[in-house]
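# I'll drop the sequence and a predicted model, then ask my questions.
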Amino acid sequence: MNDFDLIVIGGGPGGYVAAIRAAQLGFKTALVEKAELGGVCLNWGCIPTKALLRGADIANTLKHAAHFGFEIDTPKLDLAKLVGHSRSTAKRLSQGIDYLMSKNAVTVIRGKAKVTAPFTLCVSTDKGEQSYRADHIILATGAHARDLPNIKVDGKLIWGAREAMTPTALPERLLVIGAGAIGVEFASLYNDLGSEVTLVEAANQIVPVEDSDVSAQLAKGFRERGIRIHTDTTVNTVEHHANSVTAELKTANGNEKITVDRVILAVGISGNIQDLGLEELHADIDRGFIKTDPFSKTNIVGLYAIGDVAGPPWLAHKASHEAVICVERIAGMANTKPLRKDRVPGCTYCRPQIASVGMTEAKAKAAGRNIRVGRFNLNANGKALAIDESVGFVKTIFDAESGELLGAHMIGAEVTEQIQGFCIAQQLEATEHELANAIFAHPTLSESMHESVLDSLGIAIHQ
């Protein structure tokens, strides 16, 4: 049996970060991964989708080039080149994780792991099975996309994220089921590339976790782009044809049938808890995800779970942060604090982008907070007008008594790069008065953040 101080199962943004931090702290560390290092995020999620969405941004820029005085003939999309850029980006970064493992002296074990007893696991490889022992085992196995009872990914007509990221041809008509972050990103991408897109969501708004004002702004913009949106809608049935699908939509106004070339299923995820030995160990599971304490400990001694497999929010940066906290707690580091899930930012890379952190206005009111709300529209921001990206706004929510920043919600150009300012403000417990006194550079999009704060105090300058 091979002994380690700590073994991580899963090489995604939670797992590889946990392995690196453990090695830095002097643990003899191993990482088990059955596929590519970097996990779904790096190989089939966060990174490759952003590479594709960059292509969509270019397509939109070319479409509106005349606004800036450039006359361009009808651009022609080479879909294979765009997909190739996406795949090569993912491959390059995965190879970078290989380098980091070597640099930090982390032993990488290629295979499928199963925890057979406390402190013990078995790894199945092409060459057979091998047992390993560690005082601490961290599960970072991620999650997988869910099917619907009546609709399942088949890889041809019904696509999951992998098929949607590697198309060989652009569907003329596309149905996207599910309008969370993944669904609206694919809807935006394919619309910009030229597909006729219909977006269906069972909830009463698209991007259901976002502030209702943000959702309304995105829905308005999507409809202006020609994206058909159905909320409060489910898909009853899908009928497969040779190269198309007819879907029956159940809407508030009755049933409607539409025929499309392809369907993308984006209806949520389930934790990768199968075949890990968790049932035999009697691990606590809640709705398909592993239950943990605030420091990622499970009910099994020496066993921890981080990232998507441990439940929401299902975000790569949450997994990485959780990884560091978990390992530092194992190491007995003083002042290690649990993750504040209410301070994990969310980013959606559709056009326009969405970024948020903390409470929505509705949740703040439901919690009984006395609030002050500030808002500033990008159509009054000089930089936004200069770059012709003036659709969107910044909305800030403060506690009226303490001045605490309860939430920030942004929709517009590059807001995913700006939200960190509000995250830092929350971490440092900055009040609205302190943020109002901060100096924001001019001309920048981020000035809208400042104006939103000023508006909450009733002293906005530019609106």
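All right, it came through fine. Nothing here was measured: the structure is a model prediction, and the numbers come from that model.

# rest of the way, CA atoms for contacts and neighbours
OK.

# can you pull out the helices in the stretch 251-400 of the chain?
Applying DSSP state H, counting those that start in this stretch to the stretch 251-400 of the chain gives helices spanning 278-281, 316-330, 361-366, 382-386.

# before we go on, here's another structure to hold up against the first:
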Amino acid sequence: MSDQYDVIVLGSGPGGYVAAIRCAQLGLKTAIVERENLGGICLNWGCIPTKALLRSAEIKHYMDHAASYGLKVAGKIEADLEAVVKRSRGVAKQLNQGVTHLMKKNKIAVHMGEGTLTGPTSLTVKGEKGEEKLTAKHIIVATGARARDLPFAPADGKRIWTYRTAMTPPEMPGKLLVIGSGAIGIEFASFYNDMGAEVTVVEMLERIVPVEDADVSTFLEKSLTKQGMTIMTGAGVEDLKATASGVKAKIKAKDGKVSEQDFSHCIVAIGIVPNTENIGIEKLADMDRGFIQIDPYGRTRSKGLWAIGDCTPGPWLAHKASHEGVTAAEAIAQELGNKDVHPHPLDRNNIPGCTYCHPQVASVGMTEAKAKEAGYQVKVGNFPFIGNGKAIALGEAEGFIKTVFDAKTGELLGAHMIGAEVTELIQGYVVGKQLETTEAELMQTVFPHPTLSEMMHESVLSAYSKALHI
């Protein structure tokens, strides 16, 4: 006899465990299936532990520049990489235990093992209890994704790393090659640069952080170069070989010239591969390059089968997965007769992106170029950190805030930031976009002084030639 549930969630990352909690809150008998660690990649090997690493790098950065704040530090500042990693793993462990508690609190059954779909509403789990057969009225697939390997040089965990090894490095790199300049690549480049490694970043596209606004990319490249990194855009790694003592790379530069360079280690950050092989999904859902195709609520083409998070089309971000999890849970509850829930489809234009390098990068909505491509006449505001009193007092006068408006209606189309704490500031614009704000409401909003948030106000004023402090 198989165990019967209202909902089974396959995968316990930030999409899966949130979906399970919301299902349980709505009175649905819920189970979760996880093959490795509750909390998934984000909590155990991604978002959270990397931020712990970057916090250590940030503290070291400030200690290295203590004199700028009128402080004296006795002796040379040294990074204890083992201790830094230990702290990061401790943070991950604490949060893993928190998810375990949330499962118990919400009376969610946890089945540890490999889950394989046998139909849209049934699966088997091979794990600590042998083979279990589970059935449900609905199943949510939330199996996430993993790092993409270079086809000619797969990661070996010794010299060629993915993000996972980079979080628990066997040794400190002396000379590090980072392939790819998306959020993951740039965050690790920033971390190891602050830790003292000599870092080279190779990006095949014409600019780093290519999904961001072009002005942000330009500013970040100048900043990272000033910090000592070598940035190569429009370049590609044509060959990569690990040796006993390091890595040999053939790099084709923008001008077409190929050079062979030696590094101690390499981090490959060239995108992700969805974890959809061998889970029985192919015959049940439409697929595109391994990603499960869904409607705005998470439904696949098979009744009762849903999918969320990194195994579905992007953006591949933890907060997007969590939001999709809530949406799918509420849509399921509605289908099962709950008349008090009113799920809303996900608006991908309102999903913020954050990169926790130094300086930080954050954005939401359209870039200036994308807005113009979409046919908008735009008004663009730009305000520099150097014009903000709090930024100067913090010793963080590097960066700017850029806003993009529809010139005809005043609609906020996008916001783009680079500088200290912008990953916290961006939510103000996200709320504004969700509430369909125009420049008029933002101009009339009172921002507290002295704060970094005042720059958000000034950027809006700047778009309409009303900036006060520049």
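Perfect, thanks for sending it. Predicted model only: the values in this text are computed from it and were never measured.

# so after superposing, what's the score?
Superposed pair, TM-score by TM-score structural alignment, normalised by the length of structure 1: 0.99. Supporting alignment: 462 aligned residues with a C-alpha RMSD of 0.9 Å.

# circling back: pick the most deeply packed of the helices of the stretch 251-400 of structure 1.
helix 316-330 (a mean of 22; mean count of other C-alpha atoms under 10 Å).

# for the residue positioned nearest the centre of structure 2, give me its contacts.
By C-alpha atoms, centre = their mean, structure 2 has its centre lying nearest to residue 317, at 4.5 Å. Neighbour list for residue 317 of structure 2: 309, 310, 353 [criterion: C-alpha atoms under 8 Å, 6 or more residues apart in numbering].

# among those, name the buried ones.
309, 310, 353 (16 or more other C-alpha atoms under 10 Å).

# chain neighbours aside, what residue packs nearest to the second one?
Using C-alpha to C-alpha, 6 or more residues apart in numbering and skipping the chain neighbours, the partner closest in space to residue 310 of structure 2 is residue 144 (4.4 Å).

# hmm, residue 201 of structure 1 is touching residue 233, no?
Yes: contact criterion C-alpha atoms under 8 Å: residue 201 of structure 1 and residue 233 qualify, at 5.7 Å.

# which secondary structure element contains residue 113 of structure 1?
Using DSSP states H and E, the element containing residue 113 of structure 1 is strand 112-117.

# ok, residue 88 of structure 2 next?
helix 81-105.

# how much does that helix stray from structure 1?
Here the mean offset of helix 81-105 of structure 2 against structure 1 after fitting is 0.4 Å, by mean C-alpha distance after the TM-score superposition for structure 1.

# who are the packing partners of that helix?
Applying 3 or more C-alpha pairs under 8 Å, 6 or more residues apart in numbering; DSSP states H and E, one finds that helix 81-105 of structure 2 contacts helix 16-25, helix 40-45, helix 47-64.

# what range does it cover in structure 1?
The aligned range for helix 81-105 of structure 2 in structure 1 is 79-103, by TM-score structural alignment.

# how far away from the center of its chain is that stretch?
From the chain centre to the centre of stretch 79-103 of structure 1 is a distance of 19 Å (C-alpha atoms, centre = their mean, to the nearest Å).

# quick check: residue 137 of structure 1 touching residue 116?
No: the criterion here is C-alpha under 8 Å, and residue 137 of structure 1 misses it with residue 116 at 11.5 Å.
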